[in-house]
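Peer 1: sequence-free structure coming up:
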């Protein structure tokens, strides 16, 4: 399982802001993370809309975190809709083996455990 780029990069964006002693601009974050400024702008817009970041324009502008309780799971849900190890995790998925599949129970259990782990990892951990 590989976390989507948007999740990984948004986490890196937040970590840089969290660990800075001053507000950081996207240009500064881009230099620190080697992520393009345009891509960071897209991520920051989503995070700001979700109430995680707050941007300030002007000479002393930049970004500040307004919700440091954000979890890795929150970012996964925002940028990819959640964890789904197998299609049959979704109740709407139609499979003729759904009632007899011996693997589905394991997929459900793993999916729950991984989701709980991701919920336990917050920005405070970085």
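Peer 2: Arrived safely. Everything quoted here is computed from the prediction, not taken from an experiment.
Peer 1: can we go C-alpha only for contacts and neighbour counts from here?
Peer 2: Noted.
Peer 1: in stretch 23-30, what's buried?
Peer 2: Burial within stretch 23-30, assessed by neighbour count using 16 or more other CA atoms under 10 Å, is assigned to 23, 24, 25, 26, 29, 30.
Peer 1: in addition, the following structure is provided for comparison:
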């Protein structure tokens, strides 16, 4: 559903938010290891998230990445990385699909797409901190 870049971005933000909540800043190597992501690829993603204001960074010996606002929606992350295609694109990838020119799955996909958008819009990075801390969910395969 998400691009690999977006998957890593969400997982990284969730991990960094968990660390930020505990008062820590983290380096990209630690993040990559924690979420099982390739370091060079993740470094570029983190730079992009910082540039777009979804993530903060500090330089120096006590530096690293941190999340200043826990109310960032998952929809905002998806839009920053993958754009609006998930929320408005055709399920079959047709460029001219619309209400007046629907593809074969247009109505069913529109319904699913709306549900996904509502879920991502109402879910924030901060919503997941307790679940992660309690071990009810995880960011890396076991």
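Peer 2: Happy to help now that I have it. Small disclaimer: the values here were computed from a predicted structure and weren't measured.
Peer 1: quick one: TM-score?
Peer 2: Once superposed, the chains reach a TM-score of 0.80 (TM-score structural alignment, normalised by the length of structure 1), with 121 aligned residues with a CA RMSD of 2.5 Å.
Peer 1: so what's the residue count around residue 42 of structure 1?
Peer 2: Residues near residue 42 of structure 1, counting by other CA atoms under 10 Å, number 12.
Peer 1: aligned partner of it in structure 2?
Peer 2: Alignment note: residue 42 of structure 1 maps to residue 44 in structure 2; criterion TM-score structural alignment.
Peer 1: its match: which element?
Peer 2: Element membership for residue 44 of structure 2, per DSSP states H and E: helix 39-51.
Peer 1: check the mean deviation of that helix from structure 1.
Peer 2: Average distance, helix 39-51 of structure 2 versus aligned residues of structure 1 after superposition (mean CA distance after the TM-score superposition for structure 1): 1.1 Å.
Peer 1: corresponding residues in structure 1 for the helix or strand immediately after that helix in the chain?
Peer 2: Using DSSP H and E, the helix or strand that follows helix 39-51 of structure 2 towards the C-terminus is strand 56-58. Using TM-score structural alignment, strand 56-58 of structure 2 lines up with residues 54-56 of structure 1.
Peer 1: ok, average deviation of the matching stretch from structure 2?
Peer 2: Counting by mean CA distance after the TM-score superposition for structure 1, stretch 54-56 of structure 1 comes out at 0.9 Å.
Peer 1: need the nearest residue in space to residue 24 of structure 1, chain neighbours excluded.
Peer 2: residue 62 (4.7 Å; CA to CA, 6 or more residues apart in numbering).
Peer 1: can you give me the neighbour number for the one you found?
Peer 2: Neighbours of residue 62 of structure 1 under the rule other CA under 10 Å: 19.
Peer 1: residue 109 of structure 1 too?
Peer 2: 12.
Peer 1: repeat for the one 4 residues further on
Peer 2: Burial of residue 113 of structure 1 is recorded as 12 neighbouring residues (other CA under 10 Å).
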